[in-house]
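S.K.: Build me a model from this:
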Amino acid sequence: MAIDRLSDLRRARRIVVKIGSALIVGEGHPKTDWLHTLASDLKSLRDGGTEVVVVSSGAIALGAGAVGLTDRARASLSHAQAAAAAGQIALARLWHDALAAQGLGAAQVLLTMDDLEDRRRYLNASATLGKLLEQGLVPVVNENDTVATEEIRFGDNDRLAARVAQASGADAVLLLSDVDGLYDREPSKADAELVSTVDGVTPDILAMASSASSSGLGSGGMVSKLQAAQIAERAGIALAIINGRGPSPIARAMAEERGTLFLPRRADGARKAWLGGRLAAAGAISVDAGCGRALLDDGASLLAAGITRVDGEFSRGDLVEVRSEDGTAFARGLSEYDAADIRKIAGLRESEQAEQLGYAPRSAVIHRDHMVLL
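M.R.: Sure, this is the predicted structure:
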């Protein structure tokens, strides 16, 4: 099923809808009336045959208001975790009530980055989401901020939504923002133009993003939304950004065809899509131009002979980035060696590697079956 414009999202078999904090919470209080109009939009999607997964921010914002935390206090990890614990109950109740008013059942799912970075836990999350949808429920997903640390956090729900779309087998992701979509320059400028369709997130597209968030409540911005689009497009998933302000935002955006639609670029297999969406690389391997061409043009495995530099300390089986000579990351994969051993054999041919390693070398540093191009 091709998704070429916003209104095509109505025909998606399964869609992930992400809502930011500023849309749900205003001045510490939930925007209950708005949320009920959004729930009506979700019911319309369901009535049209589209299964819906919600990724909802708002727990920290709700909890901060409930316990009187200031913006400065909210910046502390321990304060944010406490606010999330208090606010998650209120957020779950809001979604339960809004969906119940439309005759829909809700199910809460809290995830950490590790739940989606670890392959076994990722498959468990995927199975749970599938079962909830099979039972006719609407999974409401949020990052488990109460236990997540700075080192193992998504930090924004935009990228979480893209990863949840992979795990749930969704066709599309819909990000509700406080702007209409991606503009070719800062939206506040008079000559800024909305970009309606993006066929691949290129460096030029990334340059259009502003990291500013007008709300001050959310942790995301346009940069995180483009990162989410990159994850989605590599997995064959369409992603759209629309303005969530005002009642019934999904119905309005589709009727007006107003927003930015990122077209999927390719449909990697399940394992490679998971690899391409992983966020926490443990290190990096730089390669020479000839090796880079072999990886990009021929789909070759990464051999030690083409390696020029190793950054970071990682172990066999860890996810690492592959970079060109100018430092641009163009692939990632699972390393067959730890960092120390790769440094020993970097630049050497297979016949020279055993003496350095003290054992027979493996067929590749990263096998092509465990590597994905970015």
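
S.K.: contacts and neighbour counts: CA atoms only from here.
M.R.: Will do.

S.K.: how far does stretch 269-288 sit from the chain's center?
M.R.: Chain-centre distance of stretch 269-288: 14 Å, with CA atoms, centre = their mean, to the nearest Å.

S.K.: That one: which residues count as buried?
M.R.: The neighbour-count check on stretch 269-288 (16 or more other CA atoms under 10 Å) flags 272-288 as buried.

S.K.: now do stretch 182-192
M.R.: Using 16+ other CA under 10 Å as the test for burial, stretch 182-192 gives 182-185, 187.

S.K.: which residues touch the residue nearest to residue 299 when sequence neighbours are not counted?
M.R.: Once flanking residues are discounted, residue 299 sits nearest to residue 368: 6.7 Å by CA to CA, 6 or more residues apart in numbering. Residues near residue 368 by CA atoms under 8 Å, 6 or more residues apart in numbering: 299-302.

S.K.: Neighbour-wise, which one of these leads?
M.R.: Most neighbours among these, by other CA atoms under 10 Å: residue 302, with 24 neighbours.

S.K.: so how many other residues sit close to the closest residue in space to that one that isn't next to it in sequence?
M.R.: Closest residue to residue 302 apart from its sequence neighbours, by CA to CA, 6+ apart: residue 366 at 5.1 Å. Residue 366 has 24 neighbours, counted by other CA under 10 Å.

S.K.: next up, for comparison:
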Amino acid sequence: MRFDFLGARRIVIKIGSATLVDKRTGLRRGWLASLAEDIVALRARGTQVVIVSSGAVALGSPLLGPEFNRSRLADSQAAAAVGQIKLAHAYQETMARHDITVAQILLTLDDTEVRRRYLNARETIEALVRLGALPVINENDTVATTELRYGDNDRLAARVAQMISADCLVILSDVDGLYSADPSEDASATLFTHIPRITQEIEDMAGEPKADGVGSGGMITKLAAAKIAVPSGCHVLIVNGKPDHPIGRYRDTGVGTWFEAHEAPLTVRKQWIAGTLKPTAVLTVDKGAEGALRQGKSLLAAGVTAIRGVFERGDTVTVQNADGRELARGLVAYSSDEARRIMGRRSDAIEELLGYKGRGAVIHRDHLVLL
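M.R.: Next up is the predicted model:
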């Protein structure tokens, strides 16, 4: 079983640094030209395409001399500033041969975590696609601090796919897909071509994050991306991006890993909540509250046993059980100070404790997403 591109209305293609840039020779122009032909073929079928591309740091760092040190944030940001120009020009030059206009968009973590910025970014991308342009998106490494970075474009691509209601996120990797073990270390490792649901067993196969001096992430960040995109109704496809025509190659061979999207995607607002990468705080709940959440009920103050972190009303928080397992995320109805005063107490005691009636739920079910 393989993913069928023919029915896709909108696709996000994520291109990693290791796929786009060769350590010795630099930008892989011939490969990029072949990908452009794949994109032209998709657009000819009526499929809208958005690209999320790494590569700015990898292209810029060789131009900054012997004192460049990628481990220093400022140096990496400088390399991104230099390389982003080369990256944008490469896409512009390649796609111009097919009379396709390229648009550059740089995003930070805050641009997808803060609701107002998220909506603004979505409207910009929607307008570009509607007008026939090809958006090329990258993380804005030149201004993002360590705390406000995605750190990998896999999750950024998943957030973009979620943001624009894409049908499929295609992640071009340096391997064929998800294996039962690391194929470079275990010759008996088998490739999973279709994953109908992401289980803990599947997550355990992803291994540890990797960095090779050009790209960063590894299979674990691709699994994290799938966990963001799939609940929003977006299929995720991981294929080997190294060969020419990576999209056409998958159509011909079916070699890759397809994560099947859920049949009933979350509402747009709940997609945004579920995709939050940096929840403000953690609420721990008892077994009774855990059972109620699984039944689709709201989180009441009586079920909260502990609170870690500082937050304001409307912030996104994580809900976990006594074992530390994340159960849900939601928009909290109280500040952390207020929540600590009412946790473990019945709803009819809230007015006396806070001096006003307040809301019956700490997180209402309409603003809560089970994970």
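
S.K.: separation between the aligned partner of the residue nearest to residue 302 of the first structure in the second structure and residue 122 of the second structure?
M.R.: Matched across to the second structure, residue 366 of the first structure falls on residue 363, judged by TM-score structural alignment. Relative to residue 122 of the second structure, residue 363 of the second structure is positioned 26 Å away (CA to CA, to the nearest Å).

S.K.: on that earlier part again, so what's the match of residue 366 of the first structure up against?
M.R.: Neighbouring residues of residue 363 of the second structure by CA under 8 Å, 6+ apart: 298-300, 330-333.

S.K.: between those, which is nearest residue 215 of the second structure?
M.R.: residue 330 (32.7 Å; CA to CA).

S.K.: what's the closest non-adjacent residue to the closest one?
M.R.: Leaving out its chain neighbours, the residue that sits closest to residue 330 of the second structure by CA to CA, 6+ apart is residue 368, at 4.1 Å.

S.K.: Kindly report the same for residue 276 of the first structure.
M.R.: In this structure, residue 276 of the first structure finds its nearest non-sequential neighbour in residue 372, 5.9 Å apart by CA to CA, 6+ apart.

S.K.: coming back round to it: what about the buried residues of stretch 269-288 of the first structure, which are in helices?
M.R.: With helices defined by DSSP state H, the entries of these inside them are 272-277.

S.K.: Residue 85 of the first structure: which of those is nearest?
M.R.: residue 277 (27.6 Å).

S.K.: residue in the second structure matching that closest one?
M.R.: So, by TM-score structural alignment, residue 277 of the first structure is matched to residue 275.

S.K.: residues touching its match, list them.
M.R.: Listed by CA under 8 Å, 6+ apart, the contact set of residue 275 of the second structure reads 159, 228.

S.K.: mind redoing it with 10 Å?
M.R.: Neighbour list for residue 275 of the second structure: 112-113, 155, 158-159, 162-163, 224-225, 227-229, 231-232, 329, 369 [criterion: CA atoms under 10 Å, 6 or more residues apart in numbering].

S.K.: Mind telling me what residue 101 of the first structure corresponds to in the second structure?
M.R.: Using TM-score structural alignment, the partner of residue 101 of the first structure in the second structure is residue 97.

S.K.: State the number of residues packed around its match.
M.R.: 11.

S.K.: Over to residue 181 of the first structure?
M.R.: Neighbourhood size, residue 181 of the first structure [other CA under 10 Å]: 25.

S.K.: likewise residue 91 of the first structure?
M.R.: 25.

S.K.: which one is residue 307 of the second structure nearest to, not counting chain neighbours?
M.R.: Excluding the flanking residues, the one nearest residue 307 of the second structure by CA to CA, 6+ apart is residue 283, at 4.7 Å.

S.K.: Quick check: the one you found touching residue 331?
M.R.: No - using CA atoms under 10 Å, residue 283 of the second structure is not in contact with residue 331; the gap is 11.7 Å.

S.K.: Next, show the common contact partners of the two.
M.R.: Residues touching both residue 283 of the second structure and residue 331 by CA under 10 Å, 6+ apart: 317-318.

S.K.: The second structure: which residue goes with residue 237 of the first structure?
M.R.: Residue 237 of the first structure maps onto residue 234 in the second structure, by TM-score structural alignment.

S.K.: I meant to write residue 145 of the first structure there.
M.R.: Under the alignment (TM-score structural alignment), residue 145 of the first structure maps onto residue 141 of the second structure.

S.K.: can I assume the match of residue 237 of the first structure is in contact with residue 169?
M.R.: Yes - counting by CA under 10 Å, residue 169 is a contact partner of residue 234 of the second structure at 6.8 Å.

S.K.: ranges for the helices of the stretch 51-200 of the second structure?
M.R.: 56-60, 73-96, 109-113, 115-130, 153-163, 200-204 (DSSP state H, counting those that start in this stretch).

S.K.: By how much does the third one deviate from the first structure on average?
M.R.: Which is helix 109-113 of the second structure. For helix 109-113 of the second structure, the mean deviation from the first structure after alignment is 0.9 Å (mean CA distance after the TM-score superposition for the first structure).

S.K.: And the contacts of that helix?
M.R.: By CA under 10 Å, 6+ apart, helix 109-113 of the second structure touches 116-122, 139-140, 144-145, 147-151, 156, 159-160, 163, 272-273, 275-279, 316.

S.K.: corresponding residues in the first structure for stretch 50-58 of the second structure?
M.R.: Across the first structure, the stretch matching stretch 50-58 of the second structure (TM-score structural alignment) is residues 53-61.
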